[in-house]
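> dropping a prediction and its sequence here:
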Amino acid sequence: MALLGTLVNGALIIVGVAIGLLFRNIPERMKETVLFGIGLVVLLLGIQMALEGSNIVLILLSVLSGAVIGESMQLEEKLNAIGHWIESKVSIKNQGNIAQGFITATLIFVIGAMAVIGALDSGLRNDHEVLITKAFLDGFMALILTSTLGFGVIFSVIPVVLYQGSIALGAAYINQWIPQSAMELFITELTATGGLLIIAIGLNILQITKIRIANLLPSILTLFLFWSIYTFIF
């Protein structure tokens, strides 16, 4: 079952949110310190991922072109609008900023090599180990994020399942067209590009910057474009 790992991932995020809601009534000072702790861990994770890159030109072109596309499309504003629309429909008091919880959790859970590699393993080899490992990590992160950012974290399950599920279901076709060596190169540069975006998330959580991270998301797609050109030429 290609979607098993993805479904387990979604289920453990929901469990993490449910447990996190029990820890909402903690002092604001403690919440702030815990949130900064999350920011530091996210920053470390992003740095580790970013350092795996081997082709800086490919990453640079992807990030720059992705930023231009994202700003032109105003993706950050659109994601915020979705979050605020959910907030207006879900009438729950004292559950924090639903839009912030939704966007922050979605970016943390979706961006990264584990989501792509795990989904590919699920689709190509019916091996769900990577996604199930990611599921436990995401579940714990969902618990922490919910205790600080609120109920909005639970809505991140939707993009996580759609994103990873689509990759898993399409993996069989990818395997037929792309050589293994080329796929390894793509995953390496995808990890590095995703790492840069995760660094941006960490900096925002630490309130050091106010980077419009969602407007950088097209970098993942433009990376695929430039990687295709690169592998065709070389």
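Perfect, I can see it now.
> okay, CA-based contacts and neighbour counts for the rest of this
Will do.
> Ile14 contacts Val157, doesn't it?
Yes - contact criterion Cα atoms under 8 Å: Ile14 and Val157 qualify, at 7.4 Å.
> what comes up buried for the lengthiest helix in the chain?
As assigned by DSSP state H, the longest helix anywhere in the chain is helix 180-205. Neighbour-count burial for helix 180-205, counted by 16 or more other Cα atoms under 10 Å, picks out 185-205.
> now the angle between helix 180-205 and the helix or strand following it, please.
Where DSSP states H and E defines the elements, the next helix or strand beyond helix 180-205 is helix 218-233. If you take axes from the mean of the first three to the mean of the last three Cα atoms, to 10 degrees, helix 218-233 sits at 160 degrees to helix 180-205.
> list the helices and strands helix 218-233 packs on?
helix 56-73, helix 180-205 (3 or more Cα pairs under 8 Å, 6 or more residues apart in numbering; DSSP states H and E).
> mind giving me the packing neighbours of the longest one?
Here helix 180-205 touches helix 28-50, helix 56-73, helix 98-110, helix 113-125, helix 218-233, going by 3+ Cα pairs under 8 Å, 6+ apart.
> burial count for Ile211?
Residues lying near Ile211 (other Cα atoms under 10 Å) number 15.
> no no, Gly165
For Gly165, using other Cα under 10 Å, the count is 23.
> what is the helix or strand containing it packed up against?
Per DSSP H and E: Gly165 is located in helix 157-177. Helices and strands touching helix 157-177, as assessed by 3+ Cα pairs under 8 Å, 6+ apart, comprise helix 4-21, helix 98-110, helix 113-125.
> Leu40: which of those is closest?
Closest to Leu40 of those, according to Cα to Cα: helix 98-110, at 13.2 Å.
> what angle do that closest one and helix 4-21 make?
Using the same axes, to 10 degrees: helix 98-110 against helix 4-21 is 140 degrees.
> take the one below as the second:
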Amino acid sequence: MIGLGTIINVGTVLAGTTIGLLLKNGLPQRFERTILQALGLCTFFIGIGGAVSGLVTIENGALATQHTMLLVLCLMLGALIGEGIDIEARLDRLGEACKRKLSDEGDSRFVEGFVTASLLFCVGAMAIVGALEDGLSGDPSILIAKAILDGIAAIVFAASLGKGVYLSAVTLAIYQGGITLLAGAIRPWLSDALISQISCIGSVLIFGLGFNLMFDKKVKVGNLLPAMFLPILFYFLGRFIPAVGAL
């Protein structure tokens, strides 16, 4: 059944969020900050691992880097586009609107839970590759593996950030489900190398999420989201301009 992987993934996020909220209600307040720091630390290393795997190679027995300039250009241009649209503010306004309808005023981290969980669940290679596999061959195995990881993450997120994590399931369904439904149309345009580049930039954004969670800072990860899709632009430009293709 095409789409089964996303359905299972959404289900584990909802179940994990429910478990996390039960834990949150049963834990003393002093545990929240430590749990949040632990989550930030894990997110750090998820981001670092993905970024390093995309940027570092071994050539002739020595470490070398690749796509560094592509990363810089995508992040810079992505920041300009994202700030121009102000994606972060739009996500915050959406979260606030949902908070007014779905949450109580005491849930102070509703918006942060929605935005942070949405970005973590949707940014990364497993979401793209798994959705493509599900859409093209009906094989949900990658998304089922992702669903287990996301469910565990949802427990920790909800225990720290509250009910807003529930809303991330909607973002996940739209993003991942959309790729699944459009898989036949977009797969010929997505080479393995291109997916790797998108995933690498996504991992850098995940690192930014970890930074926010660990240090209670505000890297505008939402405004950097366009950077994830700019490798597609450079890929097509590289067909006509060899210097661009060498980035």
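Noted; the coordinates are in hand. From a predicted model like this one, the values you see are computed outputs, not experimental measurements.
> TM-score for these two?
Remark: TM-score between the superposed chains equals 0.93 [TM-score structural alignment, normalised by the length of the first structure]; 230 aligned residues with a Cα RMSD of 1.5 Å.
> how far does stretch 164-173 of the first structure sit from its chain's centre?
17 Å (Cα atoms, centre = their mean, to the nearest Å).
> and for that stretch, what span of the second structure is it aligned with?
Here stretch 164-173 of the first structure aligns to the second structure at residues 176-185, judged by TM-score structural alignment.
> can you list the residues that contact that stretch?
Ile2, Gly3, Thr6, Cys122, Ala127, Ile128, Ala131, Leu132, Glu133, Asp134, Gly135, Leu136 (Cα atoms under 8 Å, 6 or more residues apart in numbering).
> ok, and the most crowded of the residues you listed?
In the contacts of stretch 176-185 of the second structure, the most neighbours by other Cα under 10 Å go to Ala131, 30 neighbours.
> what does that one correspond to in the first structure?
Ala131 of the second structure maps onto Ala119 in the first structure, by TM-score structural alignment.
> and what of Thr17 of the second structure?
Using TM-score structural alignment, Thr17 of the second structure lines up with Val17 in the first structure.
> how far away is its match from Leu185 of the first structure?
Taking Cα to Cα, to the nearest Å as the criterion, Val17 of the first structure is separated from Leu185 of the first structure by 35 Å.
> over to Gln48 of the first structure?
17 Å.
> Gly170 of the first structure now?
Counting by Cα to Cα - Gly170 of the first structure and Leu185 of the first structure are separated by 19 Å.
> ok, Leu145 of the first structure next?
33 Å.
> pull the contacting residues for the residue lying closest to Ala125 of the second structure once chain neighbours are set aside.
Leaving aside its chain neighbours, Ala125 of the second structure sits nearest to Ser199 (4.9 Å; criterion: Cα to Cα, 6 or more residues apart in numbering). By Cα under 8 Å, 6+ apart, the residues touching Ser199 of the second structure are Gly50, Ala51, Gly54, Val123, Gly124, Ala125, Met228.
> how many residues are close by Ser53 of the second structure?
For Ser53 of the second structure, using other Cα under 10 Å, the count is 14.
> residue nearest the centroid of the second structure?
Val123 (2.3 Å; Cα atoms, centre = their mean).
> list the contacts for the aligned residue in the second structure for Gly194 of the first structure?
With the correspondence set by TM-score structural alignment, Gly194 of the first structure lines up against Gly202 in the second structure. Residues in contact with Gly202 of the second structure, defined by Cα under 8 Å, 6+ apart, are Gly47, Val123, Gly124, Met228.
> count the neighbours of the last one for me.
Right, Met228 of the second structure. Neighbours of Met228 of the second structure under the rule other Cα under 10 Å: 24.
> surely Arg23 of the first structure is in contact with Ser147?
For the record, residue 23 of the first structure is Phe, not Arg. Yes - counting by Cα under 8 Å, Ser147 is a contact partner of Phe23 of the first structure at 5.5 Å.
> among the two, which residue is more densely surrounded?
Remark: of Phe23 of the first structure and Ser147, Ser147 carries more neighbours, 27 against 14, as counted by other Cα under 10 Å.
> that one: what secondary structure?
In three-state terms, and counting by DSSP: H, G, I helix; E, B strand; the rest coil, Ser147 of the first structure is helix.
> with Ser54 of the first structure instead?
coil.
> nearest spatial neighbour of it, chain-adjacent residues omitted?
Glu189 (7.0 Å).
> next: Lys99 of the second structure.
Phe110 (6.5 Å).
> residue in the first structure paired with the one you found?
Phe110 of the second structure maps onto Ile98 in the first structure, by TM-score structural alignment.
> that match reaches Ser156, doesn't it?
No - the criterion here is Cα under 8 Å, and Ile98 of the first structure misses it with Ser156 at 10.6 Å.
> neighbour count for the two, which is higher?
Ile98 (26 against 23).
> measure the more buried one to Ile205 of the first structure for me?
16 Å.
> try Thr133 of the first structure
Taking Cα to Cα, one finds Thr133 of the first structure at 24 Å from Ile205 of the first structure.
> could you work out the most separated pair of the contacts of Ser199 of the second structure?
Gly54 and Val123 (14.4 Å).
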